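Novice: quick check, what structure comes out for this input:
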Amino acid sequence: MKARSIIPIQPEPGSKLLPAQRAAVRAAVDRHRETPGALLPVLHAVQDALGHVPKDAVPLIAFELNLSRAEVHGVVSFYHYFRQQPPGRHVVHLCRAEACQSVGAVALEAHAKRSLGVDYHETTPDGAITLEPVYCLGNCALGPALMIDGQLQGRVTPQRFDQLMARARVDAEASA
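Specialist: From the prediction side, this is the model:
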């Protein structure tokens, strides 16, 4: 008598996502499925909807776009823009372009990392602030520049950075 092979039941892709997350991923895929090179627009739409691209979304995106999980993961991990963890309540983008560097951005970057206690792509332990690099904010004449939640700030000194972060922390506590 021959032994039967047991085929394990595979969970449905994305089944570990919360229902709202799963719906957001499916909506992003449905919106961009027919777009040539749909993966990047889908990932941007997922991050816009959820604030990040959850690791459990990767199998669902891959399945829906007929790609391998490795292809999707490779794109998510290659581009620093895509976050794989939820961001803090405020996202701070520090400009690292040459124009800002020439007027103090390197010192501002060191100060920001030290005062927040995080590196780029990390969130403060209290969940208030995520620090991200950006390579030009188009505010070259007013460098060093940063952006907090889409609000551009120019001529940012370490002291002004501390003031902006104190205000952001107050706002984060109020919204928590």
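Novice: use CA for all of it now, contacts and neighbours both
Specialist: Fine.
Novice: list the buried residues of stretch 134-151.
Specialist: Of all the residues in stretch 134-151, those buried under the rule 16 or more other Cα atoms under 10 Å are Val134, Cys136, Leu137, Asn139, Cys140, Gly143, Pro144, Ala145, Leu146, Met147, Ile148.
Novice: what's next to it, contact-wise?
Specialist: 90-97, 99-101, 103-105, 108, 152-157 (Cα atoms under 8 Å, 6 or more residues apart in numbering).
Novice: narrow the residues you listed to those that are buried.
Specialist: 90-97, 99-101, 103-105, 108, 153-157.
Novice: would you mark the buried spots in the lengthiest helix in the chain?
Specialist: The residue-count maximum for a helix in the chain (DSSP state H) belongs to helix 158-175. Within helix 158-175, the residues scored as buried using 16+ other Cα under 10 Å are Pro158, Phe161, Asp162, Met165, Ala168, Arg169, Ala172.
Novice: run this one through as well so I can compare:
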Amino acid sequence: MNSPGTSVAERVRALVAAHRGDRGALLPILHRIQAEFGYVDSEVVPVLAAELNISRADVHGVITFYTDFRSEPAGRTVLKLCRAEACQSVGAERLVAHAEQVLGIKVGQTTGDGSVTLEQVFCLGNCALGPAGQLNERVQGRLTPGRLDALLTEAVNR
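Specialist: This is a model prediction of the structure:
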């Protein structure tokens, strides 16, 4: 997580300073940390707690409650599969099972080589085109196992 010339703690303190007067500053700070470093490392928890004058348990609780926050780096490719009702009704669960089998991981995990992280979401706003997924930042609709395999192969081989 270290950036050249700046310690993680210094960078986190700078992010806190940018939100010091904001009500509910923890969430925007955590989002900025994740955007900058790719995940929220456990080493930032005591720094945030001290800087925001809240308990480590409070910080940890927020990080673990919201599924948007990662506590370890994601793979080079992030696949999010929708499991909301509209997508479930057109085969999302079969698609998730297929992805887990093909990748050899469960939802919430990253492949051993760090190439793909598989995540679940509960709506991508693409309900009419379910089952839907998001590969990196691009939303995909009408996913089938074959189409998902092709998209993953293309993304991983870039």
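Novice: okay, and which of the contacts of stretch 134-151 of the first structure map to helices?
Specialist: Cross-referencing these against helices under DSSP H gives Ala99, Cys100, Gln101, Ala105, Leu108.
Novice: please pull up the equivalent of Arg147 of the second structure in the first structure.
Specialist: Arg147 of the second structure maps onto Arg160 of the first structure when the alignment is built from TM-score structural alignment.
Novice: ok, that match to His32 of the first structure distance?
Specialist: The gap separating Arg160 of the first structure from His32 of the first structure is 41 Å, by Cα to Cα, to the nearest Å.
Novice: what segments of the first structure are helices?
Specialist: 19-32, 39-50, 58-65, 69-78, 98-101, 105-116, 158-175.
Novice: want to throw those into JSON lines with distance to Pro125 of the first structure?
Specialist: What follows is the helices of the first structure, written out as JSON lines (distance: least, Cα to Cα, whole Å):
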{"stretch": "helix 19-32", "distance to Pro125 of the first structure": "24"}
{"stretch": "helix 39-50", "distance to Pro125 of the first structure": "20"}
{"stretch": "helix 58-65", "distance to Pro125 of the first structure": "26"}
{"stretch": "helix 69-78", "distance to Pro125 of the first structure": "22"}
{"stretch": "helix 98-101", "distance to Pro125 of the first structure": "28"}
{"stretch": "helix 105-116", "distance to Pro125 of the first structure": "9"}
{"stretch": "helix 158-175", "distance to Pro125 of the first structure": "12"}
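Novice: determine which of these approaches Thr130 of the first structure most closely.
Specialist: Thr130 of the first structure lies closest to helix 105-116 among the helices of the first structure, at 9.2 Å (Cα to Cα).
Novice: that closest one maps to which residues in the second structure?
Specialist: Counting by TM-score structural alignment, helix 105-116 of the first structure sits on residues 92-103 of the second structure.
Novice: now that stretch on the first structure. Mean distance?
Specialist: On superposition with the first structure, the mean distance recorded for stretch 92-103 of the second structure (mean Cα distance after the TM-score superposition for the first structure) is 0.6 Å.
Novice: which residues touch that stretch?
Specialist: Against stretch 92-103 of the second structure from outside (Cα under 8 Å, 6+ apart): 81-83, 106-107, 111, 116, 118, 130-132, 143-145, 148.
Novice: for the residues you listed, which two are the farthest from each other?
Specialist: Thr111 and Gly130 (25.1 Å).
Novice: trace Ile63 of the second structure over to the first structure, please.
Specialist: Aligned by TM-score structural alignment, Ile63 of the second structure pairs with Val76 of the first structure.
Novice: related to what we said a few turns ago, the buried residues of stretch 134-151 of the first structure: which two are farthest apart?
Specialist: Farthest pair in those, by Cα to Cα: Cys140 and Ile148, 16.7 Å.
Novice: so who does Ile61 of the first structure touch?
Specialist: Counting by Cα under 8 Å, 6+ apart, Ile61 of the first structure makes contact with Val25, Val29, Leu67, Val72.
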